[in-house]
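Visitor: sharing a model prediction with you, sequence too.
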Amino acid sequence: MPEFKRLGVKVIALSCNSVDSHRKWIKDIKSYGEIIDEFPYPIIEDLNRKLATALGMLDPAEIDQTGLPMSARAVFIIDPAKKMRLSVLYPATTGRNFDEIIRVIESLQLTEKYKVATPVDWRKGDDVMIDPSVSESEAKASYNDIKTVMLPSGRTYLRIVPQPIDA
């Protein structure tokens, strides 16, 4: 949660269990995570699985004790304009990778602000690529240290620069 707060992200959970079940589960989470303060985000009850079904969050390979499909462990990143920017569905038996979720949010926030793209395995502070839609003249006007990767195609769209840093 401190990382989500640092990034200005609001967190909300959806569960196919009852509010009473959520209250008990929150006690377990707080105990396990050694959380003393108030629980940091709301959990929505979806007993009839209406929202989980609409969002494609049911895992047909995992069935609960009543024979119903369990909800997958889903992550949806919605930007401030309410546009879905990322959705990841993990099987019900697989936990989420919060390091990757933070990495994606940092990438989305950076690429929203600057005309850059983040390469595979990028981490905050690593070099980035100038967005291919940026003209050569605009790139030269915006960046001092451009490393153009020579490719067999002869195209020069792979332009590497240090990550822009806010002043």
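Guide: That came through fine. Residues are numbered from 1 along each chain as shown.
Visitor: switch to C-alpha atoms for all contacts and neighbour counts from now on
Guide: Noted.
Visitor: list the contacts for the one residue sitting closest to the centre of the chain?
Guide: The centroid of the chain falls nearest to Ile101 when counting by C-alpha atoms, centre = their mean (3.8 Å). Contact analysis of Ile101 by C-alpha atoms under 8 Å, 6 or more residues apart in numbering lists nothing.
Visitor: that one falls within a helix, correct?
Guide: Yes. Judged by DSSP: H, G, I helix; E, B strand; the rest coil, Ile101 forms part of a helix.
Visitor: how close does it sit to Arg123?
Guide: Distance of Ile101 to Arg123, computed by C-alpha to C-alpha, to the nearest Å: 12 Å.
Visitor: re earlier: Asp131 versus the residue nearest to the centre of the chain, what's the distance?
Guide: Distance of Ile101 to Asp131, computed by C-alpha to C-alpha: 22 Å.
Visitor: try it against this one:
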Amino acid sequence: MPGILLGDEFPNFEADTTVGRIKFHDFLGSSWGILFSHPRDFTPVCTTELACAAKLTDEFKKRGVKMIALSIDSVEDHKAWSKDVMSVSSAADKDLPFPIIADDKRELSVKLGMLDPDERDKDGMPLTARCVFVVGPDKKLKLSILYPATTGRNFDELLRVIDSLQLTAQKKVATPVDWKPGDKVMVIPSLSEAEAANLFPNGVTTKEAAGFTRSRDFATSETSGNTRS
């Protein structure tokens, strides 16, 4: 992403939102955070996305993740549109469970590289793309994904990558293709045999694989679900 790379400290910006003015780091506190932008309020794809995010709020909370959305619309538009979002989410009697940032001057969108040059409003100004930033409790960028305005996101996939990020932040492991919680994982190659034995007392299973040096052999644990690579 232009302006911020993985491992960089995420900017501690101030912004007006549907819950008042916030300072981003204070908003996050000690939590993980997911900041996601959408092109425009009152549009069909964006409405389905935020409705899905609203339905999954409890799943994000279980993981200690605070959500916050953003687009170039005003706070007033956000508040009015939120009613449509909650109606689509089948919870019309409830408020949107996360705030939306108003970036009507596009200052934050430019700073974070969130604009889609191919999607423009009636005045020819670029709209925000469908960006996703996952920020850790240390306020550093852990993951970024950029979708064009024409492609809606998969929020189940966002939950999956957060599960992976949180696991790998706590354990010296990596997650393989299509990994889901409960699946086998891989011990990082830099871990020595002694360290692996200490961290994973249930043991690991090493597998020889063509094209890999011995230090990168795959290994799985039958009891703990750990895999050495």
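Guide: Yep, it's here. Worth saying up front: this structure is predicted, and the values here are computed from it rather than measured.
Visitor: and the TM-score between these chains?
Guide: Remark: TM-score between the superposed chains equals 0.92 [TM-score structural alignment, normalised by the length of the first structure]; 164 aligned residues with a C-alpha RMSD of 1.4 Å.
Visitor: just to revisit the earlier point, map the residue nearest to the centre of the first structure across to the second structure for me.
Guide: Mapped onto the second structure by TM-score structural alignment, Ile101 of the first structure lines up with Leu158.
Visitor: now swap in Ser142 of the first structure and tell me
Guide: Ser142 of the first structure maps onto Leu199 in the second structure, by TM-score structural alignment.
Visitor: ok, its match to Val177 of the second structure distance?
Guide: 23 Å.
Visitor: the more surrounded of those two?
Guide: Using other C-alpha atoms under 10 Å, the more surrounded residue of Leu199 of the second structure and Val177 is Leu199, with 14 against 6.
Visitor: separation between that one and Arg228 of the second structure?
Guide: Counting by C-alpha to C-alpha, the gap from Leu199 of the second structure to Arg228 of the second structure is 12 Å.
Visitor: check Leu191 of the second structure too.
Guide: Plainly put, Leu191 of the second structure is 9 Å away from Arg228 of the second structure if you go by C-alpha to C-alpha.
Visitor: more neighbours: which of the two?
Guide: Just comparing Leu191 of the second structure and Arg228: by other C-alpha under 10 Å the higher neighbour count belongs to Arg228, 27 against 16.
Visitor: so what's that one up against?
Guide: By C-alpha under 8 Å, 6+ apart, the contact set of Arg228 of the second structure is 173, 185-189, 204-206, 216-220.
Visitor: what about 7 Å?
Guide: Going by C-alpha atoms under 7 Å, 6 or more residues apart in numbering, Arg228 of the second structure touches Met186, Val187, Ile188, Val204, Thr206, Asp217, Phe218, Ala219, Thr220.
Visitor: dump those into a markdown table; add neighbour count, secondary structure and distance to Lys66 of the second structure as well.
Guide: A markdown table is the format used below for these (neighbours: other C-alpha atoms under 10 Å; DSSP: H, G, I helix; E, B strand; the rest coil; distance: C-alpha to C-alpha, whole Å):
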| residue | neighbour count | secondary structure | distance to Lys66 of the second structure |
| --- | --- | --- | --- |
| Met186 | 23 | strand | 28 |
| Val187 | 26 | strand | 29 |
| Ile188 | 19 | coil | 29 |
| Val204 | 23 | coil | 35 |
| Thr206 | 16 | strand | 38 |
| Asp217 | 19 | coil | 37 |
| Phe218 | 21 | strand | 35 |
| Ala219 | 21 | strand | 35 |
| Thr220 | 20 | strand | 33 |
